[in-house]
Each structure stands twice: as structure tokens, then as C-alpha cells.
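>>> starting from these lines, generate the structure:
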Amino acid sequence: MFSTNYFTSILLIAFFFYSSNLISQRRVKESAKTEVSAPLKTTPKLIVGIVVDQMRYDYLTRFWNHFGTGGFKRLVNEGFNCKNNHFNYSPTSTGPGHASVYTGTTPSTHGIIGNNWYDKEIDEPVYCASDDSYATVGAISNAGNMSPHRLTVTTITDQLRLHTQMKGKVVAIALKDRGAVLPGGHTANAAYWFLGGGEGKWISSTYYMENLPRWVLDYNSSKVVEKYKKPWNTIEDITSYKESGPDNNNYEGLFTGESTPVFPHDLPGLWDNNSKYDLLKVTPFGNSITTDFVIEALKGEQLGTDSITDFLAISFSSTDYVGHWFGVNSKEIQDTYIRLDRDLERILKYLDTKVGAGEYTVFLTADHGAINVPAYLKDQKIPAGYINRAEIQSELGEFIKYKYGSVGLIKNYSNNQLFLDHKIIQNLDLNPKEVQEALASELLSYQVFERVYTAYQMQNNEYTTGIPYIIQNGYNMKRSGDIFMVPKPGIIDYSKTGSTHGSAQIYDTHTPLIFYGKGIKPGSTALRTEIPDIAPTIATLLGIAFPNGTTGKPIAQILE
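Sure, this is the predicted structure:
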């Protein structure tokens, strides 16, 4: 006879297996529902990539109360704001910045190690976008002798072109040539940049086209840029600009012909002595000129008007020019961002009408940040200062002469890197590693430097955090130098007026990153994101291949 307990146990076991089977079936069904409801890809009609040159993250918060509802606030309130976004490499400058945003990787992989750098193979300095194989389109000048040939990997714009069998259009626009050429990638339909001086018009390169399209010719001939040849005064009452320093101070540059750096700046009166149309670049009017041309491009190229996704890459360059000239704490920089907010609103409103609200996706970021003027910081009793490059070169030269009996060991000093002459090192029967270490040790003894690294360290160690991680991500084996100098925080190699950038310090790496529009989940995060994450995030959104050098990761929390 079986006991009651025996039958009870059998029933319990049967019930357990039955319940487990029901749960398993429900999970399978729920999983199937999830797979069906989760979109394989998002298909906006247009991706708009916006890079604001030299934009620190805190400009968003600092000038917030002066922004309208349709520009920065619209992007932040209705989009996804990455509050802790950083460049994960140095040098933090325009060429590497734009390349990293669009390739999803760092200079160690994409090869754009600076705006300019010493090319070890040809033994001369090179510019990141220059290419004498091509000629200027739209002017008699060498300003259009440009191409992306020094970019060694694909961009997100290239991948869109490849994915759509070259049917998706890519157009890139910036005042600066490098701000258009590098985002456009290798396969852009067009890239346009602004020729200043006495010209005041948009040009391109034979890399993209033989002749300017009719809409560009019409725009240039209209002379619409002439309306910006006017005095630059603040767009709001200057007394309300409480988020910036005094208008008249010793930390700002002067236009030729000015005695004080104050509003209003008489652009017509300053015109001839300040390179004419180039003067507009150093004002917020340069961003407005860019906005005007962007809207004409949307019309002329019919971007975002069919079911195949197009890509419009925009870079606002005047923010960088103004920051360099007047500094990050100036009334001029505040006015520039208040005006840029209105230009962003113009673009978004036009996109709503032309492409359709909810039918496009935008990301906005920067190519680097910037430091507050060290002279100002010093006056506030904050540690800061300037590098005397001539003094360093003299002292280092004396050290080399004393130690090695030669003065020709250094071939180039740029981007806080030293390039050594390896032929001389070999002829002197010296060990390259030991020479690097000796010079690094000497440089570390100089007061302006916080750290010094060697190429040997970059090649043989794997850094995962901190400054060495940032330096290593900027180190390219074939293109970078032998010794890397990291100035102390607050110390720069620049003039005593205006702000600059380029370092591995946080004021140069912390920049905004906002996603907005179709396929983007509204919200924000304080988790760290990095610039190379942008391209794979957009690729994941579109369901296309990552750029072929990608080292970043998709930011999963922003995607619906």
C-alpha cells in the first residue's frame, strides 16, 4: 500500500512540471511578442549631424535661461541628453574631433592625429584635409584643394551610402573645410565650405564635383551674405548677460583697429583691415551664414524627401573662432550661443516643414571643449599659466647637446609631441627606447608638465583609465611622435588672450551630446558616454554596418 504522503508527493511533482511548462510557454510567447514589436531598424528620412565647434557642456546650463523653446531646449527637453559625454583621446582639436564623431573611433585608428602634424614618411608638416591632387570648385584659389584621403577608415556617412547602394545622399557643410570634408567621408555627394577674404562665397573640391550646382551658384551670386556686414551688438540687453565676465577686460583679443574689446563691434569700419569676409567668421554671423546655406542645401539637394535615408552633416565653426578670440567667459561667447540657439530653431522649424515633424533624427555634439583664459584664472588665484615653447626648446637642446653631443635629435615639436630623428639616433648607436626615456625624464622636470609618456610605453602597455588611456587613444603607430607631454591643468601653449584647447584635461574633453527625433527615447543619463559611441549608435538606429574602424559602443538607453 502506498501512503497518503506518497500520493501527495506525486501530485506536487506533477503540478510542478505542469506549472513550469506553462511558464515556459508564456515566456516563449512573450519573447515572440517582444521580437515582433521591437523594430529591426528605424528609417528616418534624414539624419542631421550637428557639431558645434569648441562647445563646452556647461554652455548648455550656463546660458539656459537665455535660450528660447525651439533650439537647445527643444533638443534637450524632447530628446536624450548625455550629461557626462567625453572625448577619450587627445589632441582635442577640430580635425580629430570631426573624424572621431563620424568614424566611431579615435586617432589611433582613423589616423587624423591633429589639424596639422609632422608626416614622418615625407619629412614635412601636413594638413588633415589638404590634397593637391584636387582643385577648387567655385573660385580661383587653392582653398578647395581638399579631400578626405588622410582618413584611413570609413565614416557613418560612408556606411549609409554603401548600405543604400549609393542612393542615400550625403551633404556636409561648414565654414571650415575640415569641418565638412571629414564628416562627409570618402563617398559624400558634396562638401561645401566658406571662402572668406574678398570672396564671401561657398566653394568645394573637384574630389566631389566638377562644377557647383545651380542652387549654389544662385546662392553665391545673390550676395545674401552682404546683409551680415553690419555692426555686431548683443541680441539682448547686455546688462542681462550676467553669466559672463565684464565686457571690457584684459583677457580678450582685439580686432585690428579696435582699442577695446567691447560691444558694439563696428564690422563695416573694421572690414578692410580684418580680411573682409573672414571677419564674419569671428562673429555669430558666421553661424547664421551657415544656417542660411544649410536651408538652401535642404531645398537644392531635396534632402529627406523620399523613403531612402539621407544625411546632412553640419558644423558650426564660428563658436570656435569667437572662443579663441574672446575666451569662454566673454560677453561675445554668450551672445554667440544665444544667437546660435535661434539658428538651431530656424533649422528645426524648416525640417518640420520640409522633411516632416517626427521624420528626421538629429544628434548634436562638439569637436572639443576649451579652457578658461589662464590669465583670468590666475587673477582668481586658480593655478594656471602658459608654456614658453622657445624656453623649453632651448633648455631641451642644451640637455641633448650635453648628454649626446648632438643638437639634431628632434625633428619636430607639435601637438605637445616630439618627433625624433631616428637616423641620427642610429648613427650615434643609441637605443631609441633609452633616448625616449631620457628626454621624457628631462621634460618631466620642467614645471609646466604634469606627465610625460614615450611611444614605447604607448606601444607596449594597455591603459584603460585616466590620462594615459586618453593619450594612448590618440597615439597612432604610423603617424604619432616619440614623446608626449601633458601640461598641468590650467597651463596652455597659447597667447595671453582668448581660449584654446587640445589637451587631455577634462575642460577639453567634456562636451554635449544630444540625440533627438525619430527612433530616440526622451530622457537623459549621467553615465559616461564617449565620442566614438555616436557613429555606432546611429548605425544601430538605422540597422546598417558600423564604420570599419569602430571602437565605440551603441548607447543602448537612447534607442526606442
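
>>> drop to CA atoms for contacts and neighbour counts, all remaining ones
Fine.

>>> quick check: longest helix of the protein.
In terms of residue count, the longest helix belonging to the chain (DSSP state H) is helix 4-37.

>>> check the offset of the helix or strand just after it from the chain's centre.
Once the chain leaves helix 4-37, the next helix or strand it forms, by DSSP states H and E, is strand 46-52. Between the mean C-alpha point of strand 46-52 and the mean C-alpha point of its chain there is a distance of 11 Å (CA atoms, centre = their mean, to the nearest Å).

>>> now for strand 46-52, which elements pack on it?
strand 310-316, strand 360-366 (3 or more CA pairs under 8 Å, 6 or more residues apart in numbering; DSSP states H and E).

>>> one more, please, to line up against the first structure:
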Amino acid sequence: MKVIINLLFVFLIVTSCTAQNQVSKEKNKEFQYDNNNPKLVVGIVVDQMRYDYLTRFDSKYGDGGFKRMIKEGFNCKNNHFNYIPTYTGPGHTSVYTGTTPKYHGIIGNNWYDKEIKEMVYCAQDDSVQSVGTTNDAGKMSPKRMKTTTFGDENRLFTQMKGKTIGISLKDRGAILPAGHTANAAYWFHGMDEGAWITSTYYMEELPKWVLDFNASGVAESYLKVWDTYYDISTYTESGNDENLFEGGFKGKEKATFPYDLAKLKDDNRGFDILKATAYGNSLTTDFAIEAIKNEQLGEDNITDLLTVSFSATDYVGHNFGVSSKEIEDTYIRLDKDLERFFEFLDAQVGKVNYTVFLTADHGAIEVPAYLQSMKVPSGYLNNTETRTRFTDYLNAKFKSSDLIENISNDQIFLNRRYIDSIGLNINDVQESMVNELIGYKHVEKVFSAHTMTTTDFTTGIESLLQNGYNQKRSGDIILVADPAYISYGKTGSTHGSGLNYDTHVPLLFFGKGINHGETYDKTVIPDIAPTISALLGISFPNAATGQPLGFVIDKND
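Predicted structure coming up:
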């Protein structure tokens, strides 16, 4: 009897173990998605990168960065933004949502909120708290973005098993690409701290690896002399080092190499000075590598996403301009950072296991003062003169200037309640203002909200304005300046228009599932998210208007 009981006990144990193994296998099977998908997708946005930086500095690039992407991947040579305004917040959002501000709602970096009657910031969220600092720099989230990203869709598709992490020196460059469901977004807080931070939207405290990185002294190690990577005499693709068109740093008389960052930091917001040098991108690369290692990104068959925005290029461009030695050196050094980043991915994730795309959030204009010296039509808008003339018109036409609530981002927001209270028709007021403003110096075009919402534009600047016009958030009047005329200082570059210098940016795909080749066919920024979604076999972002670029995807991989 005892033998029978023992045999029965053994049978039950074996049966139970077999059942558990079967359940385990079924569980694993449940989360084993298409093994042919990349284990890791890396989205790279280079802030303020014009397309011609790929070609102009080509002879200075090595074989492992930009050139590797072009040689082994696919180069879309005629890639453009298809909306206005071309700013950082809208740019990063459009790359990852596959649509334009008309739908995703990020109409600028800052904009006038018509409901609360004040300016708001695209990533601002006072309902969350800073993590990693006591400064308010961490009170950020993606709540103002109205749509999903392809990272969100990948998270939903994998039942939240695939990770998403966003990294950038800028909060908006980390938060908006990562989406609403991201595991984490980290950005760099300079000043006297020099630390990577986040918000309680994602977590209550920083992971140990982030704390260790912040305590490691890596950021401080870049407070050193910034000199050219190669002999400055070989930098023939840029202008003279000393010129009239660059800003430079406080505490240094001339905007010329070299720059002793340790000595200059106290006059330039401490660690924030790193953001405006090539070393800001190196610091971002260091942190991205640590994120991949410590978050185990790309270590299983469920696709993870890392979004990386290299922001230093934008700060350098704004400060020194498109044709500066500083911008050339920044891209030479970025190319080196990309090379070591790809080599790390090869070793850590596996050369055949990851996919990368690289693009920009906007381009940049040549410094208008420089263009003027070359006899190219260009210049600077006199906003004070325009406002004075416009106020005089309001008082003469409507006996009041109270019709205006706000003027920002080349838009005029009307006080609709006041206009209604004095018995005026809003469409008539808009049309009158359009007819007035079109006569102003260096105003190329003017459109009303009524026109934007009742006319279907399919080509030209008008179409780009419409793609950037969000009926709920945009203004009543939209102004377009003459080409190469900007509201900015006399040194450094800026952006925001629908002209080619702001819209034409790189688009490179590289890695698993990507064809080798190039095209001059026009592609647009909202095509990126549907292309990656198609590659992964997941739902497109919920408001995507772009189309998947089928010629990019290698259907045999």
C-alpha cells in the first residue's frame, strides 16, 4: 500500500512539473512576437541639422558614423517637413507621431493658450514633480501631445513588455518622442548641478544607474578646452573663425577657438555651457550607452525603443551660425560619437538585431547679416515698428486696441469675447486685419483662421501653414515673412519657416529590415512613424497621416 502511495505521489509530482513546464512554455509563447523584428529600434533626431551638413562635411567624416548609415542603409535625399512652424517641439512630435501639429497639437515650443489666457510650454506639467533635482526643471510630461507615438503603439502591441526610453539634453527632446506610455524620459539639468533628471510622471526616484552616472563626474570631465578636432586650417567647408556673425560666450572677447569651458562656465550658467558645445552630444552618447546596458534594451525578442535627440547641434547653431567653424567641428565630433555608439550596439545588441533611423527636427537659415554681405536678399524684421503701426490701425479702425489678446509665433490671437460684445463679426475683423497687414514691409503672406478652416490648400506655403494649423490652439491671423527675413539677433542662426533651409533635413535608415539604396523622391517627416510601424507590424500612431516608405523596408530580411 505504501509503495502504491509513493508511486502515486511521484506521478503527481511529475504530472505537476510537466503541467507547469507546459504553462511556462505557453506563457513564453504568448509573449514571443515575430522573432524577425529588430530587438531594438533607435530613433535619432539631430537638432537643427540641415541636409547639406551630410554633403558639405562629407570629407571630414569617418567610415563608421554618417557614412556607415548611408553605405549600409537607405538615404532619403529629398526629405522635408510638410508644415509650419519648424521648431523643436513640433519637430520631435511629428517624427514620432507620424502627423503634423494640425492633429498632434504641439504647435510650437511655447504658445498662447486661448482657454487659460497665458503662454504655455509644450512639455510643461505643474501636476508632476521633479525627480533628481529640487529645481522646477523636472516638472514636465507629454500631456499636451494629443496623439500616440509609434513607441506608444509598440508598448500597447507588446502588452507593455517592450520598453521605451527617451534621452536628450532638452526636456522636450526626450519627452515628446518617448510618448505617453514610456518607461522613462531623461533630460540634462545644467546650472550648478550637471545632472540627468526626470519627473514623477515616469517614476518616484532615479534608478541607481542614473544616480551613479550623475555622481561619476562624466559631465564635469567635459568642462575642458574645446578646440577643433582637426587642424583648423583644414576646416575649409566653413567661414573664417573670426567674423561678425557669431555670438560666442560671455567672458571671452572673441568667438574663436579654443574655448576654455572650465574658465567660462561661471559666466555661462555653469554646466549649461556644455549644451552649446560639441561635448553636449558626447555626454548624451555616454548616457544613452549606459541606458541600453542598465535597462537591458534589446536583450530579448520583444522590440524595445530608445529615442535619442542630439541637442547640442541646435545650441551651437543658434550661437555661431550655419557657416561657422564651431558648427563644422560639432558635426565632425558628432560623427565620431555616432561611430562609437554604433560599435557599442554591434557588440551589445548584435549587428543584425537593431534598426536605426536618423533625421532632424528642423534645419536653419544662414545668418541674414552674412547673406546681406553676399548680396543675397535677407534681413531682420522690425517688430516694434510693426506693432506701433498695427496699434494705430486698430485705434483708427475699431476705436480700440483691446481686440488683441496676444501676438506670438507669427500669429495674432483675437479677444473674441470683446469683439462679440461690441457687435463685430469675427470673420469681418479677421479679413480687415489681413488686408491691413499684407501691406506691411517684409510681410509676404497673411491668412485668417477662417481661410485656414474653410479652404483646402494642397501645395505651397499655404498647405504647410494648414498642416501646422490646429483649430483649437492656433491663432486668428497667421503671418509669413519674406524669405530669409527673421525675428532674431544679428548673430547666429534660427529656424521656423516653411522654406527649404528649414524644411530639408536628412532621413537615413540603417540596420535590420532596411534596404540599401537612396532616393530623390520626396518624402516627408510624418512618413517615418508609419514606416517603423510597418517594419514592426504594429498599429500606426492613432492620428498618423504619413505613409510607410515601402522602398525602405527589406521584405526579405
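
>>> could I get the TM-score for this pair?
In this superposition the chains share a TM-score of 0.93, using TM-score structural alignment, normalised by the length of the second structure; 522 aligned residues with a CA RMSD of 1.0 Å.

>>> any idea which of the helices and strands packed on strand 46-52 of the first structure is most buried?
Looking across these with neighbours counted as mean count of other CA atoms under 10 Å, the highest average goes to strand 310-316: a mean of 26.

>>> that one aligns to what range in the second structure?
Counting by TM-score structural alignment, strand 310-316 of the first structure pairs with residues 304-310 of the second structure.

>>> so how much does the matching stretch differ from the first structure once superposed?
Its aligned residues in the first structure lie a mean 0.2 Å from stretch 304-310 of the second structure after superposition (mean CA distance after the TM-score superposition for the first structure).

>>> so what touches that stretch?
With contacts defined as CA atoms under 8 Å, 6 or more residues apart in numbering, stretch 304-310 of the second structure is touched by 39-47, 151, 162-169, 173-174, 177-178, 280-281, 284, 288, 297-298.

>>> before we move on, what about stretch 523-530 of the second structure?
Identification of contacts with stretch 523-530 of the second structure by CA under 8 Å, 6+ apart yields 76, 78-82, 94-100, 149-150, 540-541, 544-549.

>>> try 7 Å this time
Residues outside stretch 523-530 of the second structure that contact it (CA atoms under 7 Å, 6 or more residues apart in numbering) are 78-82, 94-99, 150, 540, 545-549.

>>> ok, now stretch 33-43 of the first structure?
Contacts with stretch 33-43 of the first structure, where a contact means CA under 7 Å, 6+ apart, come from 309, 519, 541-543.

>>> same question for stretch 75-88 of the first structure.
Judged by CA under 7 Å, 6+ apart, the contacts made with stretch 75-88 of the first structure from elsewhere in the structure are 470, 473, 509-517, 520-531, 558.

>>> likewise for stretch 239-254 of the second structure?
In contact with stretch 239-254 of the second structure (CA under 7 Å, 6+ apart) are residues 255-256, 264, 267-268, 319-321, 323-325, 367, 369-370, 490-492.

>>> can you flag the buried ones in these?
Burial by neighbour count, judged by 16 or more other CA atoms under 10 Å, picks out 255-256, 264, 268, 319-321, 323-325, 367, 369-370, 490-492 from these.

>>> helices of the stretch 1-150 of the second structure, start to end?
Assigned helices in the stretch 1-150 of the second structure, in chain order: 2-30, 52-56, 66-72, 88-97, 101-104, 150-157 (criterion: DSSP state H, counting those that start in this stretch).

>>> name the stretch among those that sits most buried.
Among the helices of the stretch 1-150 of the second structure - counting mean count of other CA under 10 Å - the highest mean neighbour count belongs to helix 88-97, which has a mean of 29.

>>> how close does it sit to the first structure?
Helix 88-97 of the second structure, aligned to the first structure and superposed, deviates on average by 0.3 Å (mean CA distance after the TM-score superposition for the first structure).

>>> counterpart of that helix in the first structure, which residues?
Alignment note (TM-score structural alignment): helix 88-97 of the second structure is matched to residues 94-103 of the first structure.

>>> do the same with stretch 194-202 of the second structure
The aligned range for stretch 194-202 of the second structure in the first structure is 200-208, by TM-score structural alignment.

>>> ends of the matching stretch, how far apart?
With CA to CA, to the nearest Å as the measure, the first residue of stretch 200-208 of the first structure is 21 Å from its last.

>>> just the buried residues of that stretch, please?
Neighbour-count burial for stretch 200-208 of the first structure, with 16+ other CA under 10 Å as criterion, is recorded at 200-208.

>>> and for stretch 315-335 of the second structure?
Under the neighbour-count rule (16+ other CA under 10 Å), stretch 315-335 of the second structure has 315-335 buried.

>>> residue contacts, the spatially most central residue of the second structure?
Against the mean C-alpha coordinate of the second structure, by CA atoms, centre = their mean, the closest residue is residue 92 at 3.0 Å. Residues in contact with residue 92 of the second structure (CA under 7 Å, 6+ apart) are 173, 176-177, 361.

>>> endpoints of stretch 179-195 of the second structure, how far apart?
Terminal residues of stretch 179-195 of the second structure are spaced 22 Å apart (CA to CA).

>>> could you give the separation of that stretch from the chain centroid?
The chain centre lies 14 Å from the centre of stretch 179-195 of the second structure; the measure is CA atoms, centre = their mean.

>>> likewise stretch 480-496 of the second structure?
Distance, stretch centre to chain centre, for stretch 480-496 of the second structure: 20 Å (CA atoms, centre = their mean).
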